[in-house]
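> sequence and predicted structure are below.
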Amino acid sequence: MNIPNTVTLFRFILIPIYLWIFFSEIPHRMEWAFFVLLLAGMTDVVDGYLARKNKQVTQLGIMLDPLADKLMMLAVFLSLLASQRISIPAALAIFLRDLGMIIASAFFHFQGKLTVPANLMGKLTTVLYYIALSLLMFDHPIGGEFLWGVIIFSFLTSFVYLFQFKQINQKIM
């Protein structure tokens, strides 16, 4: 297990910590929950940087990194849904898209297919989701509309990934 993959595994640990804080009664819980979310985002940048810099990009990391991102995002969006900060249709769209990406990635990985590493559109989608989350967590008036823009962009990004997946796996056949 290399350092970038260990940092990625740390992000999985942050998910229940975020949920515990979000649903707790501690003072400034939203600020603390947002801090955990930012920590997850920063460690995402760090693990990717370390993997590339130290030439430690692995198939395991390529699969675990987006899985950690997706599961954190799902946890955050489910907490926002439970606290009525986002609508059911928005949560359903996010959930279905991310669940589809997780299932497809795991399915193809275990079939020995190559998975597509994060690209610029995927990274931009993640940044935009973080912005939407911050707007929603702190009840900003444009949060809902901004979120729908990000959802649409995320579906476009998914289609790009599917196209790239098809391309890289046709090359190895």
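Yes, it's here. Numbers count the residues shown, from 1 in each chain.
> C-alpha only now, for contacts and for neighbours.
OK.
> and Ala68, how many neighbours?
Using other CA atoms under 10 Å, Ala68 is surrounded by 22 other residues.
> try it against this one:
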Amino acid sequence: MNDKEHRNLERAGKADTDRILTIPNVLSFFRLALIPVIIVLYAKNEVWWAFGMLVLSGVTDVVDGWVARTYHMVSNFGKAIDPVADKLTQIAVLLCLMPMKCWWVVGILVLKEVSIGIMTLLTLHHTGMVYGAGWYGKLCTAVIYLSMFVLMLWRTAPDWFLYADAALCACLILLAFVKYAIRYGGILREARADGARKQA
């Protein structure tokens, strides 16, 4: 590969990271649009329809990541909007499914997402990059989705199951929070150190 081809490849790669209207991003917007649909269907006791929409939301989450990686449609906007769609879906559906005595799980999830969102914005400001999810975040998301599937279909779940499920979700949420805090803290320290070296 000559220098010209290398420069063209770099420009194409940078263009990809700046794109907004891509198939994965459209799927993320679709998941956002499904949130009120799921809530309304569940409120009307159309449980199976609500469950189907939730499964569709989960499937599109998997598909958009696969499409982005396979067809080189990974973008900074996609890295930002994908977790937003996931977390808003989780928060909205858990608010519908969790009884009052277990809503503290949703509170922990909200606090974690707000904190990580702030760290993500700080990292974007200092590095110009949006970093993808770690394995701990993906594990947390998978378990929460599984919990939502079970609770939506098992509406008469006993208290012991609700408390056990809430405790498991809370532990994974806290694990993800700690791991992301360490990760972004390290990135921010390195970025500030680089900035200080450049100014010296």
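Thanks, I have it. Because the structure is a prediction, the values reported are computed rather than measured.
> longest helix in the second structure, please.
Assignment by DSSP state H gives helix 159-199 as the longest helix of the second structure.
> remind me what it packs against, helices and strands.
If contacts are counted by 3 or more CA pairs under 8 Å, 6 or more residues apart in numbering; DSSP states H and E, helix 159-199 of the second structure sits against helix 104-127, helix 135-153.
> which among those helices is found nearest to Pro36 of the second structure?
helix 135-153 (15.6 Å; CA to CA).
> in that closest one, what's buried?
Tyr136, Gly137, Cys140, Thr141, Val143, Ile144, Tyr145, Ser147, Met148, Phe149, Leu151, Met152 (16 or more other CA atoms under 10 Å).
> which residues does Arg85 of the first structure contact?
Leu136, Met137, Asp139 (CA atoms under 8 Å, 6 or more residues apart in numbering).
> between these, which is nearest Ile17 of the first structure?
Looking across those and measuring by CA to CA, the closest to Ile17 of the first structure is Met137, at 16.3 Å.
> does the equivalent of Val40 of the second structure over in the first structure lie in a helix or a strand, and which?
Counting by TM-score structural alignment, Val40 of the second structure corresponds to Trp20 in the first structure. In the assignment (DSSP states H and E), Trp20 of the first structure maps to helix 3-22.
> centroid residue for the second structure?
Pro83 (2.3 Å; CA atoms, centre = their mean).
> corresponding residue for it in the first structure?
Per TM-score structural alignment, Pro83 of the second structure is aligned with Pro66.
> just put the helices and strands packed on helix 159-199 of the second structure in JSON lines and tack on distance to Gly186 of the second structure.
JSON lines is the format used below for those (distance: least, CA to CA, whole Å):
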{"stretch": "helix 104-127", "distance to Gly186 of the second structure": "10"}
{"stretch": "helix 135-153", "distance to Gly186 of the second structure": "17"}
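> the ones you listed: which one's closest to Gly195 of the second structure?
Using CA to CA, these put helix 104-127 closest to Gly195 of the second structure, at 8.9 Å.
> the closest one vs helix 159-199, what angle?
Here helix 104-127 of the second structure runs at an angle of 10 degrees relative to helix 159-199 (axes from the mean of the first three to the mean of the last three CA atoms, to 10 degrees).
> who's in contact with helix 104-127 of the second structure?
By CA under 8 Å, 6+ apart, helix 104-127 of the second structure touches 87, 91, 94-95, 129-131, 166-167, 169-170, 173-174, 177, 180-181, 184, 187-188, 191-192.
> please indicate which of the residues you listed are buried?
87, 91, 94-95, 130, 166, 169-170, 173, 177, 180-181, 184, 188.
> just those now: which is nearest Asn76 of the second structure?
Val130 (5.5 Å).
> my guess is that closest one contacts Ile81, does it?
No - if you go by CA atoms under 8 Å, Val130 of the second structure and Ile81 don't touch, sitting 10.5 Å apart.
> element containing the equivalent of Leu37 of the first structure over in the second structure?
By TM-score structural alignment, Leu37 of the first structure lines up with Leu54 in the second structure. Using DSSP H and E, Leu54 of the second structure maps to helix 47-70.
> buried ones in the helix or strand that contains the residue nearest to the centre of the second structure, by neighbour count?
Using DSSP H and E, Pro83 of the second structure maps to helix 76-97. If you call a residue buried by 16+ other CA under 10 Å, then helix 76-97 of the second structure has these buried ones: 76-91, 93-97.
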